[in-house]
Every structure is written in structure tokens, then in C-alpha cells.
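> Sharing a model prediction with you, sequence too.
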Amino acid sequence: MKKIILLTFVLCLFASAASAAGFGVRGGYTIDPDQFHIGGHFDVGQIFEPMRLVPNIEIGFDDDYTLFAFNADLIWDIPESAFSIGGEVGLNITDYDGGSNSDLGLSILGDFRFAEKWFGEVKLGLVDSPDVKLTVGYTF
């Protein structure tokens, strides 16, 4: 069942690429687990005003294990502001020496857009997600 959910999510990510408002790259640091992460995203654009959908894939790594995150961010752009707030649901797959584990995670987020295409983002994990994720990204 988990493989079917993962496959469906990945196909939705790639299907949305054709109508994407912008593809981008991202990277940063997570706290608990303490890892560096890199990834990519598709800014699908407004799905209904003023909400945007931004699916993304991230890989976090350290010496002990690797975390693969397949996320869907729903973001509200605060009018007349460079700030946004939102939420994220994601499939988090942890790969370590003794095996692997997958969880459905939930986070809240805030971001700040600057220099037109750049953004900084903070995510706070609520359920089965990293406690804090600090990210900087660029949308082409």
C-alpha cells in the first residue's frame, strides 16, 4: 500500500510539471534529525486564490541515515507582503543500516521571498517530520 501511495504522489509531482509556474532548487539544514538537505520543487501556482501548491522532493543525509521526503506544500501568500504561511503533508522515508521506515508527516511553514526568485523558509514539524527545517531556495 505504501508503494502505491508513493508512486501516486511521484506521478502527481511530474504531471504537475507541465503546468508549473516554476521549477526550483532548495537546500538547508534540519534539526532533529540533524541533517543537511537538498532538493527540488515545482511551484504549480495558484490552485485557488490566494493559495499556491508547491510539491517538492528533498533528500536529507548524515552519517547514520538518509531521509527521503516527498512533500506537498499549500501556501497562502499574504497580500501586499513578501511573507507566506502554510502547511505541508509529506511522505518521509528513512533509510538506515538496519532497514527503512516510512511515515506520513505534517508540518506548518512560513517563508519570505526576496530578490524576486529567492526564498527562505522555516518548517516546524507537527507529526512524524523533522522538528525544524531551515531552507533557502531559488525558483527559475
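Here it is on my side, so go on.

> alpha carbons only for contacts and neighbour counts from here, please
Will do.

> Next SSE downstream of the top strand by length along the chain?
In the chain, taking DSSP state E as the definition, the longest strand is strand 99-114. Downstream of strand 99-114, the first helix or strand assigned by DSSP states H and E is strand 118-127.

> buried ones in that following strand?
For strand 118-127, the neighbour count (16 or more other Cα atoms under 10 Å) marks 118-125 as buried.

> Now tabulate the residues you listed in a markdown table and tack on distance to Ala72.
Formatted as a markdown table, the buried residues of strand 118-127 follow (distance: Cα to Cα, whole Å):
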| residue | distance to Ala72 |
| --- | --- |
| Trp118 | 19 |
| Phe119 | 17 |
| Gly120 | 17 |
| Glu121 | 14 |
| Val122 | 15 |
| Lys123 | 13 |
| Leu124 | 15 |
| Gly125 | 14 |
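
> Second structure for comparison follows:
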Amino acid sequence: MGFFFAGSANAQEGVGIRAGVSAKPEQFYFGGHAAFGPVVDKLWFRPNIEIGVGNSITLIALNAEFTYWVPLRKDPWNVYLGGGPAANIFTFGPVGGRSTDVRPGFNFLAGIAQRSGLFSEIKIGAIDSPSFKFGIGYTFR
């Protein structure tokens, strides 16, 4: 359950943790990520899993996201933009009568990451992904 983000095209692969809040559904989420790359130039593959709880729904989001890194010269921070498809597993209903549904989604994301590993990002969801997410996390290298 790991995920990663690169501080720059020279960053090493890694795994990390993340947490945040989402809208539609309104939830708290936590998860992990891994980073692989660069695939080409400054493009990294960063799959992640996010588990959302709240609003009588449990959501497990399996995200296959790509990020393009924009290093900021002489600054410990880098900016990244990206997106990718998602498989969203919704479980809802009262205990004893819960049902599960798998729905497709797509995420667009933007974030800022410190070279040491700390990051913050926002996601805008399409199809059946949560409409908005704000999260923070840390990547271990």
C-alpha cells in the first residue's frame, strides 16, 4: 500500500502515506502510494489507494495516476500536475444490509511537494470519483 511522488526528475522511487478530506461524499480518507519513474522525462507513475469513511459510506479508491513534475529552481518545493483513472469501491447501507458497488472514475490533480518528502495536493474527480479532495502526506525515500 504505498505511493510516491518525486521531488524532481532526479528523485528516487519511494512509498508514502496520505490523509485528507473529500466532498461528495463528505469523508475523511487515508491511504498510501508508491512512485515509479520517471517513465519519460519528468512523468512519474504514482498509483495509490485511498480509504474514505463517513456519511454512512466506505469508499476504497484504487487510483492509477501519473504526475508531471515542474521543479522550482533554488527552492525546496516542486509543483506537480497529473491525473488518471480510478476504480471506486463503494460500500453503503445499514450494518447487516450493506451493499457494495464498483464504479469507474477519473481524477485530475495538482500538488506541491517538498524535496524532503512532505506534500499537499488537491484532486478534482469525474465520473464516480469524489468531486473534490484535499490531502497531505509524506513520501519515504
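Received it, and whenever you're ready, just let me know what you need. The shown structure was predicted, so the numbers you read here are calculated from the model rather than taken from an experiment.

> Let me see the TM-score of these two.
With the length set by TM-score structural alignment, normalised by the length of the first structure, the two chains reach a TM-score of 0.81; 123 aligned residues with a Cα RMSD of 1.8 Å.

> picking up where we left off before, and which of the buried residues of strand 118-127 of the first structure is nearest to Ile4 of the first structure?
Taking Cα to Cα as the measure, Ile4 of the first structure lies nearest Gly125 of the buried residues of strand 118-127 of the first structure, at 24.4 Å.

> Need the distance between the two termini of stretch 26-38 of the first structure.
6 Å (Cα to Cα, to the nearest Å).

> Let me see the contact set for the spatially most central residue of the second structure.
Nearest to the mean C-alpha position of the second structure, by Cα atoms, centre = their mean, lies Asn48 at 5.5 Å. Each residue near Asn48 of the second structure by Cα atoms under 8 Å, 6 or more residues apart in numbering is listed here: 1-3, 31-34, 62-65.

> same thing with Ile124 of the second structure?
Counted by Cα under 8 Å, 6+ apart, Ile124 of the second structure has contacts 107-109, 130-133.

> now with 10 Å?
By Cα atoms under 10 Å, 6 or more residues apart in numbering, the residues touching Ile124 of the second structure are 22-23, 83, 106-110, 130-134.

> Please apply the same query to Gly52 of the second structure.
19-22, 25-31, 58-61, 90, 130.

> Near Ser99 of the second structure, how many residues? Count them for me, please.
Per other Cα atoms under 10 Å, the neighbour tally for Ser99 of the second structure reads 11.

> residues in contact with it?
90-93.

> which one of those residues is nearest Gln114 of the second structure?
Nearest to Gln114 of the second structure among those, with distances taken as Cα to Cα, is Phe90, at 32.6 Å.

> Please report how far the counterpart of that closest one in the first structure lies from Leu134 of the first structure.
By TM-score structural alignment, Phe90 of the second structure lines up with Thr94 in the first structure. To Leu134 of the first structure, Thr94 of the first structure is 19 Å away according to Cα to Cα.

> Could you do Asp97 of the first structure as well?
26 Å.

> quick one, which of the two is more surrounded?
Leu134 (18 against 8).

> Apart from its chain neighbours, what residue comes closest to the more buried one?
Take Leu134 of the first structure and drop its neighbours on the chain: the residue closest to it by Cα to Cα, 6 or more residues apart in numbering is Val122, 4.9 Å away.

> Can you verify my assumption that that neighbour contacts Gly137?
No: using Cα atoms under 10 Å, Val122 of the first structure makes no contact with Gly137, being 11.5 Å away.

> and for the two, which residues touch both?
Gly28.

> How about the match of Phe90 of the second structure, nearest residue that isn't a chain neighbour?
Leaving aside its chain neighbours, Thr94 of the first structure sits nearest to Leu67 (4.6 Å; criterion: Cα to Cα, 6+ apart).

> Counterpart of the one you found over in the second structure?
Match for Leu67 of the first structure (TM-score structural alignment): Leu59.

> Measure the mean distance from the helix or strand Gly16 of the second structure falls within to the first structure post-superposition.
Per DSSP H and E, Gly16 of the second structure falls inside strand 14-23. Comparison of strand 14-23 of the second structure with the first structure after fitting gives an average deviation of 0.4 Å (mean Cα distance after the TM-score superposition for the first structure).
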